[in-house]
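Engineer: Build me a model:
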Amino acid sequence: MKRIYSFFLMITGWFSATAQEGSERYKDTVFTSVDKLTVTYGSNTNYSGTQQNLEADIYAPAGDSVLQRPMIVYMHGGGFRAGRRFDTACVELCKKLARRGYVTASLDYRVGMADATTAEQSAAVIRAVQDLNAFIRYAKSTADSLHIDTAKIFISGSSAGGIAVLTKAYIKLDSTAAVFGIKNMNDLEGTTNELPFTSSVAGVFSMWGALYNIDWLQKNDIPVGCVHSRGDSTIPFVSGYNRQNRSLLLYGSKPITERADSLGIPTFLHAYDSYKHDLGLKVAPYKDTTAQLMADFFYRLLQPGVKDAPAPVNNPSAQAYVAPAITQRFSQQKQTR
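Structural biologist: Below is the predicted model of the structure:
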């Protein structure tokens, strides 16, 4: 089936307001307003066999004069069955980060499955990863008009989106990948678009996400930051099964960051002392805490030679702590793209 995709390039005057002075770009809020652009980045067949055009909302600080900015790509949650790019939590988070100077993107990706079998669930995960890779290629193909630095593209997601970005970042060819139908890494690139660019990224930030195989994390993999609730009953903080499928074991943020630390991968973990899933995306004041933690994490990765971790956000009402078992290490690793 022929894939149709369109690329809406931005006009020169898309950015239009001024930055606040006296603040640290990429860490603090430095812009007062944000511009939004909706693009179609590809098209592919969804779980029901229907061709689906895929859109993304791109947010940028209004009036910005910087020509090469880091981009944060965000994938919504919804159990790979639901969710949209314009859900309130997605929009709020992307705008908070854009006001700090990042270009952000909230994606629609193919969701839905016929049932809760392992085959259907694993296929849904791979479709999400393929669409994410397609958007990254799209972003790189339009880097000049988006004013982004293609070596500084970061990925992030919550819940199902967290699973998708972690899978994209770390999946390796092994028996677990075979369960997902992955025989070679090109299977992950998909055909949502076929633009001649790589889908490499510089770092990943997961919120209430997990990995299907902790051994996918290997030395020299990209940095990983995580936010989770210790008592999360939807996606485990440590390990366990989700509600939809009892055959796919999930490894949560604690073992992910512990393994990353043991391998010398720059990592960060912030755990909310709560049982609530997606707490820091949907409940104030935790929403501000989560946005600040993500900004701090990527800010550190953007600074050459910085090895210290982001300081915990001073927000006592959030009842949050930084898990002491994790050595928060930011090494001076040069990423090649």
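
Engineer: Only C-alpha atoms from now on, for both contacts and neighbour counts.
Structural biologist: OK.

Engineer: Tell me who's in contact with the nearest residue to residue 58 once chain neighbours are set aside.
Structural biologist: Nearest residue to residue 58, sequence neighbours excluded (Cα to Cα, 6 or more residues apart in numbering): residue 105, at 4.3 Å. Residues in contact with residue 105 (Cα atoms under 8 Å, 6 or more residues apart in numbering) are 56, 57, 58, 59, 71, 72, 73, 74, 94.

Engineer: Which other helices and strands does the helix or strand that contains the first one contact?
Structural biologist: Right, the one you point to is residue 56. Under DSSP states H and E, the secondary-structure element containing residue 56 is strand 51-61. Other elements packing on strand 51-61 under the criterion 3 or more Cα pairs under 8 Å, 6 or more residues apart in numbering; DSSP states H and E are strand 34-45, helix 88-98, strand 103-107.

Engineer: Quickly name whichever of the contacts of residue 105 is closest to residue 233.
Structural biologist: residue 74 (22.8 Å; Cα to Cα).

Engineer: In this structure, what residue spans correspond to strands?
Structural biologist: 34-45, 51-61, 69-75, 103-107, 148-158, 203-207, 224-229, 239-241, 249-251, 267-272, 320-321 (DSSP state E).

Engineer: who's in contact with residue 59?
Structural biologist: 34, 35, 36, 37, 94, 95, 98, 103, 104, 105.

Engineer: Dump these into JSON lines; add distance to residue 256 as well.
Structural biologist: Formatted as JSON lines, these follow (distance: Cα to Cα, whole Å):
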{"residue": "34", "distance to residue 256": "34"}
{"residue": "35", "distance to residue 256": "35"}
{"residue": "36", "distance to residue 256": "34"}
{"residue": "37", "distance to residue 256": "34"}
{"residue": "94", "distance to residue 256": "25"}
{"residue": "95", "distance to residue 256": "28"}
{"residue": "98", "distance to residue 256": "27"}
{"residue": "103", "distance to residue 256": "27"}
{"residue": "104", "distance to residue 256": "25"}
{"residue": "105", "distance to residue 256": "25"}
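
Engineer: Second chain to compare with the first, below:
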Amino acid sequence: MTHVNNILHFTILVWFAALLGCQNITRFDDPANTYTPETTYQKLIGEYPFIDIASRAVPVSVQEIKNITYIRYGQRALQLDLYLPKSALIQQKPGIVFVHGGGWRAGFRTNFTPMAIGMAERGYVAATISYRLSPEAQYPAAVHDVKAAIRWLRNNAKKYGVNPQQIAVGGGSAGGQIASLTGVTNGLEKFDPKAKKSSISSAAQAIVNIDGLSDFTSEAARFHEDDPRKNPSAAGAWFGGRYAEKTELWHEASPLFYVNKNTPPILFLISAQERFSVGHKEMIEKMKPLGIPYKVAQIPDSPHSFWLFDPWLQPSVDVVAGFLDQQFKITRSDNAR
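Structural biologist: Presented below is the predicted three-dimensional model:
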């Protein structure tokens, strides 16, 4: 009888999670998924007593559409939330897909809600997505999911007023690395299993990497990401093994090694904590001779996860919107604010 009750309890939890459909965790009650603005605030408030959690309140100038399923894997539905400018002065608006962080194993798409709102206020259609975390599906499943989200947004461009030729992908921390890898692998079917069955491209026209790694293989990255005291480390859990065991995958997942003449423009928005953006300088050195546009912007005296908090959110939005406006040739008079 106890066994039956346990099964019933689990079934109810799964059903309830599907009904809510708003978070991307492997179990509805997964205690390991603790990467939120609230938990991060508690870690940072001692050193940064002036910070506030960025508001998720949606202003009247922005339309929020929540819990849209963008892809299914059997019974598993991955969803996104969409933020649209209500009064944009241009009919077709650029889009951006945001990928949350959390060490590839935690986090929620609502972590990027404040930035998505900020981008909508600047005239962008912004999507915050859930994707499969490492306890559910290891590398490269998350990249597959992000490409699927870009394809969904492009496929629904007319419905939501998106310019299908102006879709960026961005993210923070692990989400920054995933977003960057998604963008630099445009056209590579290995990272996009749905490509052969769809006429809709999953290519991103610009990349926003917010404090995410560009090279897993460097000594500086492995010092933290392959720490032998962690069993497994966050990266190790994602790859299914340490660097020595899964060297090929650690190399394969590093955006640094995909730079070519067709690489999209990249914004590196970084904190004052250098360990999180390892590899971006080396990546830029590869981009320079190819003439690929890039920008490095640092938020001074900031912690990792700065984009979750005021006073850093608005400067971050300004940098991201400014960079994308330039790449998409959008003048300030064209863009809602």
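
Engineer: just to revisit the earlier point, please convert the buried members of the contacts of residue 59 of structure 1 into ChimeraX selection syntax.
Structural biologist: Buried subset of the contacts of residue 59 of structure 1, written as a ChimeraX selection, criterion 16 or more other Cα atoms under 10 Å:
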select :34,35,36,94,95,98,103,104,105
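
Engineer: Go through the contacts of residue 59 of structure 1 and say which is closest to residue 271 of structure 1.
Structural biologist: The closest of the contacts of residue 59 of structure 1, once distances to residue 271 of structure 1 are taken by Cα to Cα, is residue 94, at 21.3 Å.

Engineer: Could you find the closest non-adjacent residue to the counterpart of that closest one in structure 2?
Structural biologist: With TM-score structural alignment as the criterion, residue 94 of structure 1 lines up with residue 116 in structure 2. Once flanking residues are discounted, residue 116 of structure 2 sits nearest to residue 126: 5.3 Å by Cα to Cα, 6+ apart.

Engineer: Per the alignment, that neighbour pairs with which residue of structure 1?
Structural biologist: Residue 126 of structure 2 maps onto residue 104 in structure 1, with residues paired by TM-score structural alignment.

Engineer: That match contacts residue 60, correct?
Structural biologist: Yes: contact between residue 104 of structure 1 and residue 60 holds when scored by Cα atoms under 8 Å: they sit 6.5 Å apart.

Engineer: Between the two, which contacts overlap?
Structural biologist: With Cα under 8 Å, 6+ apart as the test, residue 104 of structure 1 and residue 60 both reach residue 98.

Engineer: got a list of what the closest residue to residue 45 of structure 1 other than its chain neighbours touches?
Structural biologist: Once flanking residues are discounted, residue 45 of structure 1 sits nearest to residue 51: 4.3 Å by Cα to Cα, 6+ apart. Residue 51 of structure 1 makes contact with 43, 44, 45 under the criterion Cα under 8 Å, 6+ apart.

Engineer: how deep is the second one tucked in, by neighbour count?
Structural biologist: Applying the criterion other Cα atoms under 10 Å, we find 25 residues in the vicinity of residue 44 of structure 1.

Engineer: Looking for the alignment partner of residue 308 of structure 2 in structure 1.
Structural biologist: Per TM-score structural alignment, residue 308 of structure 2 is aligned with residue 282.

Engineer: which residues in the stretch 151-300 of structure 2 form helices?
Structural biologist: 157-160, 174-184, 219-225, 234-239, 247-252, 280-287 (DSSP state H, counting those that start in this stretch).

Engineer: Out of those, flag the one nearest residue 314 of structure 2.
Structural biologist: Evaluated over the helices of the stretch 151-300 of structure 2, closeness to residue 314 of structure 2 peaks at helix 174-184, with 18.3 Å, by Cα to Cα.

Engineer: how near is residue 146 of structure 1 to residue 140 of structure 1?
Structural biologist: 9 Å (Cα to Cα, to the nearest Å).

Engineer: Over to residue 92 of structure 1?
Structural biologist: 24 Å.

Engineer: Tell me which of the two has more neighbours.
Structural biologist: residue 140 (23 against 17).

Engineer: And the more buried one, what's its match in structure 2?
Structural biologist: So, by TM-score structural alignment, residue 140 of structure 1 is matched to residue 154.

Engineer: Kindly report the same for residue 293 of structure 1.
Structural biologist: So residue 293 of structure 1 corresponds to residue 319, using TM-score structural alignment.

Engineer: got the contact list for that match?
Structural biologist: Taking Cα under 8 Å, 6+ apart as the test, what residue 319 of structure 2 contacts is 269, 297.

Engineer: Tell me how far it lies from residue 115 of structure 2.
Structural biologist: Counting by Cα to Cα, the separation of residue 319 of structure 2 from residue 115 of structure 2 is 11 Å.

Engineer: can you pull the contacts of the residue nearest in space to the middle of structure 1?
Structural biologist: The residue lying closest to the centre of structure 1 (Cα atoms, centre = their mean) is residue 156, at 1.2 Å. Residue 156 of structure 1 is in contact with 72, 73, 74, 75, 162, 165, 204, 205, 206, 207, counting by Cα under 8 Å, 6+ apart.

Engineer: which position in structure 2 aligns with the fourth one?
Structural biologist: So the one you mean is residue 75 of structure 1. Under TM-score structural alignment, residue 75 of structure 1 pairs with residue 99 in structure 2.

Engineer: what's the nearest residue to its match if we skip its chain neighbours?
Structural biologist: residue 171 (4.3 Å).

Engineer: returning to what we had before: looking at the strands of structure 1, which is closest to residue 123 of structure 1?
Structural biologist: Relative to residue 123 of structure 1, the nearest member of these by Cα to Cα is strand 34-45, separated by 12.2 Å.

Engineer: Counting by contacts, list what that closest one packs against.
Structural biologist: Packed next to strand 34-45 of structure 1, using 3+ Cα pairs under 8 Å, 6+ apart, are strand 51-61, helix 118-141.

Engineer: Now do the buried residues in the first one.
Structural biologist: By 16+ other Cα under 10 Å, the buried positions in strand 51-61 of structure 1 come out as 52, 53, 54, 55, 56, 57, 58, 59, 60, 61.

Engineer: Great, nothing more from me.
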